[in-house]
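Chemist: could you work out the structure for the sequence below:
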Amino acid sequence: MHRTASLCAAAGAIGVVVLAGVARPQAYATGNDREKRSADVLHELVPSPDGPGCAAAVGMRGRVVWEAGRGKSDLRTGRAITSKTVFDMASNSKQFTADAVLLLAGRHQLALNDPLSDYLDNPPAWTRDVTLGDLIRHTSGITDHQDLLEAKGIQVTDPAGQEEAIAAVLASQPEDTAGKRFSYSNSNYVLLAHVVERVTGKPFPTFIQQEFFNPLNLRMTLSPAVDVPGKAKSYDEKDGSFTPNSSPWKQYGDGSVQTTPGEFVRWADNYRTGRIGGTELLAGVTEGAVSVGDVLRRRGIEEGRYGAGILLLPDKSLVHRGDWEGFHSTFKVSPDRNTAVTVVCNVDSPDHFRAANRLLDIWTK
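Modeler: Model (predicted):
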């Protein structure tokens, strides 16, 4: 149930729940066995269709070329996971928060070297040493708000919103000097959402809807702790038994984008086109990226650098993961930015990161 405070884990007013946008275009490869090989990957990831499972999608230059689901989205009703099943993308939502800040920087409404204190009422002294760039790259040294709330006796099963999380962060002291090293913390992105609201005068979910989802015709919404039509239920597994997993927490900025894998790979094409934000935003995504150290070595990745809400690998591919409430997602974009893959599950599936890599290989080689 934990919103794990690590890179490989990895949410004012809330925006509307209806998924905005239009039907996505689909184009399927022909004359090869990519569809079959992709289906085989999903079947290996979800051996049985009778329990919770996963959905996956591959996009090429903004078009969905393959998508499928396997398993149950709701064990009580027996509803199956399909390509239209909605999932909580958890920490994969962070890229929208980072891009919102980059968008405002491009409009000269803020700067990444601005101190956090500029956007707070009665700021603690330490916030003068933390910049917006530190927040984006997880070099602020700030403790994760989940740990801070739990230290106050507020569990993930208790109600807690954005204000409670921010208050807990500002009442604490950073664990490390700002700018010293990478340390993944959801607090950074909750604070960035607050900065966006302070600068724009709009609720953060509304700003994201207006600036990203609507212009790109993405069927997405940003709604923490809200049931979205068609959304899967999430589960914890122990000894073959499944228990529903949910939390009334309502933080945003660090997570809470609700959508399908197909819509997420459509979004990925902005990393190629810069349709939203232009070349300045695209440069900002990786500019100043910081080393994450050995965080990824257990996955066979020797080095990685964290940019703006996304990890840059040595081969220039982009990747991020998210984990929250039993939802687990992996998002990856190829080095040439032409191909993207998203795999998301409603129960912990240890191989979903590997499955995403295999799917990307199938469609790029």
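Chemist: rest of the way, CA atoms for contacts and neighbours
Modeler: OK.
Chemist: which helix of the chain spans the most residues?
Modeler: Across the chain, the longest stretch assigned as helix under DSSP state H is helix 186-200.
Chemist: check which residues of whichever helix or strand comes after that one are buried.
Modeler: Downstream of helix 186-200, the next assigned helix or strand under DSSP states H and E is helix 204-208. Residues Phe204, Pro205, Thr206, Phe207, Ile208 are the ones in helix 204-208 that count as buried (16 or more other CA atoms under 10 Å).
Chemist: would you map the helices across the stretch 51-200 of the chain?
Modeler: Under the criterion DSSP state H, counting those that start in this stretch, helices of the stretch 51-200 of the chain are mapped to 94-106, 132-136, 145-151, 162-170, 186-200.
Chemist: how far out from the middle of the chain is stretch 100-118?
Modeler: Computed by CA atoms, centre = their mean, to the nearest Å, the chain-centroid distance of stretch 100-118 equals 21 Å.
Chemist: ugh, typo on my part, it should be stretch 247-262
Modeler: On the basis of CA atoms, centre = their mean, stretch 247-262 sits 8 Å off its chain's mean C-alpha point.
Chemist: between the two ends of that stretch, how far is it?
Modeler: Across stretch 247-262, the terminal residues are separated by 25 Å (CA to CA, to the nearest Å).
Chemist: what number of residues lie near Gln173?
Modeler: Using other CA atoms under 10 Å, the number of residues around Gln173 comes to 15.
Chemist: please give me the structure for this one as well, since I'd like to look at both together:
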Amino acid sequence: MRALPGLVRQAGYEPAEPIIVGLRRHREPPLFHAQGLTPTTVVYAASLAKQMTAALVALLARDGVLDVDGALSGWLPELPPWAGGVRLRHLLHHTAALPADADLDAAAPPGDRTSRGVIRALTACDALPGTPGAAFAYSNAGYVCLATAAERAAGRPLPELARDRLFAPLRMTRTRCWAGPAPAPPGAIPVSPGHPAPLSLGDGGVWSTAADLLRWGQALNADELGVSALLHAPGRLADGTPTDYGWGVGLRAHAGHRVHLHGGGWPGLRAAHVRLPDLGWSIVLLAPGDGTERRSELVRLVLDEVTGAAAGTCP
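Modeler: So this is what the prediction gives:
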């Protein structure tokens, strides 16, 4: 394939901008292009955390301690009566009809971007704006609820649970869940001072590196956790209509190949994690300081290259 620096330039990133792009196929050595970062630089992963939250839920479901068809009220009894009609499965697939994240942010205590603040805001909602299972509506709050349910089912804080069930077994040695009180874990590149990363867990809260995230992709492609098939099962609405979102991961296609992907964003930060399981590829992009959507073009260019190479058409 063409050299990564050329693809980064073609997508519009300048040489002085901090960005790292990494690729790995099966167990081959990874390939990186880094500007101002290294493969082991710890960066906020934003919504890439959702696939890790979903993996924890899948492991707990496999253990028999968490039923994804059970009601949310069974794990968060402090929520209003509407939680009895929301299943954990709805939360996984973003079909729970929860209030919009912007509305919850406005209702949360000022400056409280913690899981507790999100749940407090949900507690103040007397009714849902829609019917659970009727439509797809992306919800960060839903994954905060999932993480809280996982904590309560396991009887352990999410950072410990993620460390012991995900990060340590997969040798993701520099990855951690972080709920503060400092805005970033020691040694990490902080997010923009004017917009510190939220301290909620489940929807975000994971800080990681390009090297560790490639390891994560390799583990899911090889089903090292034993739950990949579950994570990649598409959601369905109540009327049977399938969605293009599995358990914490988007389900797409490129050049005839399955693509599992998720983006992450925060003011001054863009991230992406992409996998082609049929071809064994894992791709990661971390761009602290980026407030644009150039990552989408860069991901497309990289996908063109790796799928073209697989077909024998790439120069």
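Chemist: would you pull the TM-score for this pair?
Modeler: Superposed pair, TM-score by TM-score structural alignment, normalised by the length of the second structure: 0.86. Supporting alignment: 296 aligned residues with a CA RMSD of 2.2 Å.
Chemist: one step back: pull the most distant pair out of the buried residues of helix 204-208 of the first structure.
Modeler: Spatial extent of the buried residues of helix 204-208 of the first structure (CA to CA) is set by the pair Phe204 and Ile208 at 6.3 Å.
Chemist: for the second structure, which helix extends over the most residues?
Modeler: Per DSSP H, the second structure has its longest helix at helix 294-311.
Chemist: would you mark the buried spots in it?
Modeler: For helix 294-311 of the second structure, burial by neighbour count (16+ other CA under 10 Å) applies to Arg294, Arg295, Leu298, Val299, Leu301, Val302, Leu303, Asp304, Glu305, Val306, Thr307.
Chemist: what lines up with Lys180 of the first structure in the second structure?
Modeler: Counting by TM-score structural alignment, Lys180 of the first structure corresponds to Ala134 in the second structure.
Chemist: for Asp118 of the first structure, same thing?
Modeler: Asp118 of the first structure maps onto Gly74 of the second structure when the alignment is built from TM-score structural alignment.
Chemist: list the residues that contact the closest residue to its match other than its chain neighbours.
Modeler: What sits nearest to Gly74 of the second structure in space, not counting adjacent residues and going by CA to CA, 6 or more residues apart in numbering, is Gly84, at 7.7 Å. Neighbouring residues of Gly84 of the second structure by CA atoms under 8 Å, 6 or more residues apart in numbering: Ala71, Leu72, Ser73, Gly74.
Chemist: and if we set it to 7 Å?
Modeler: Residues in contact with Gly84 of the second structure, defined by CA atoms under 7 Å, 6 or more residues apart in numbering, are Ala71, Leu72, Ser73.
Chemist: Leu199 of the second structure now?
Modeler: Counting by CA under 7 Å, 6+ apart, Leu199 of the second structure touches Arg113, Thr114, Trp178, Ala179, Gly180, Gly205.
Chemist: tell me how far it lies from Arg116 of the second structure.
Modeler: As judged by CA to CA, Leu199 of the second structure and Arg116 of the second structure stand 10 Å apart.
Chemist: just Ala168 of the second structure next, same as before
Modeler: Taking CA to CA, one finds Ala168 of the second structure at 26 Å from Arg116 of the second structure.
Chemist: same thing with Pro196 of the second structure?
Modeler: Taking CA to CA, one finds Pro196 of the second structure at 17 Å from Arg116 of the second structure.
Chemist: what does Arg270 of the second structure give?
Modeler: Separation of Arg270 of the second structure from Arg116 of the second structure (CA to CA) stands at 25 Å.
Chemist: quick one: the strands in the stretch 251-365 of the first structure?
Modeler: According to DSSP state E, counting those that start in this stretch, the stretch 251-365 of the first structure carries its strands in the segments 257-259, 290-291, 305-306, 311-312, 318-324, 327-333, 339-345.
Chemist: centroid-nearest residue for the second structure?
Modeler: Here the mean C-alpha position of the second structure is nearest to the C-alpha of Leu48 (CA atoms, centre = their mean), at a distance of 2.3 Å.
Chemist: once you drop chain neighbours, what's closest to that one?
Modeler: Gly264 (5.6 Å).
Chemist: which residues are in contact with that neighbour?
Modeler: Per CA under 7 Å, 6+ apart, neighbours of Gly264 of the second structure: Ala45, Ala46, Ser47, Leu48, Arg270, Ala271, Ala272.
Chemist: pull out the buried positions in the longest helix of the first structure.
Modeler: Across helix 186-200 of the first structure, burial judged by 16+ other CA under 10 Å covers Asn186, Ser187, Asn188, Tyr189, Val190, Leu191, Leu192, Ala193, His194, Val195, Val196, Glu197.
Chemist: and the contacts of stretch 284-302 of the second structure?
Modeler: For stretch 284-302 of the second structure, the external contacting residues (CA under 7 Å, 6+ apart) are 7-8, 11-12, 18-23, 210, 213-214, 267-274.
Chemist: which of the contacts of Leu199 of the second structure line up with contacts in the first structure?
Modeler: Contacts conserved in the first structure for these, counting by both residues aligned by TM-score structural alignment, their matches' CA atoms under 7 Å: Arg113, Thr114, Ala179, Gly180.
Chemist: nearest to His260 of the second structure among those residues?
Modeler: Nearest member of those to His260 of the second structure, counting by CA to CA, is Ala179, at 27.2 Å.
Chemist: roughly how far apart are the nearest residue to the closest one once chain neighbours are set aside and Leu104 of the second structure?
Modeler: Spatial nearest neighbour of Ala179 of the second structure, chain neighbours left out: Leu199 (4.7 Å); criterion: CA to CA, 6+ apart. Here Leu199 of the second structure is placed at a distance of 15 Å from Leu104 of the second structure (CA to CA).
Chemist: one more: Pro185 of the second structure?
Modeler: According to CA to CA, Pro185 of the second structure stands 26 Å off from Leu104 of the second structure.
Chemist: neighbour count and distance to Leu286 of the second structure for the contacts of Gly84 of the second structure - can I get that in JSON lines?
Modeler: As requested, the contacts of Gly84 of the second structure are exported to JSON lines (neighbours: other CA atoms under 10 Å; distance: CA to CA, whole Å):
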{"residue": "Ala71", "neighbour count": "19", "distance to Leu286 of the second structure": "36"}
{"residue": "Leu72", "neighbour count": "24", "distance to Leu286 of the second structure": "33"}
{"residue": "Ser73", "neighbour count": "19", "distance to Leu286 of the second structure": "36"}
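Chemist: per the alignment, the residue nearest to Ala179 of the second structure corresponds to what in the first structure?
Modeler: By TM-score structural alignment, Leu199 of the second structure lines up with Lys250.
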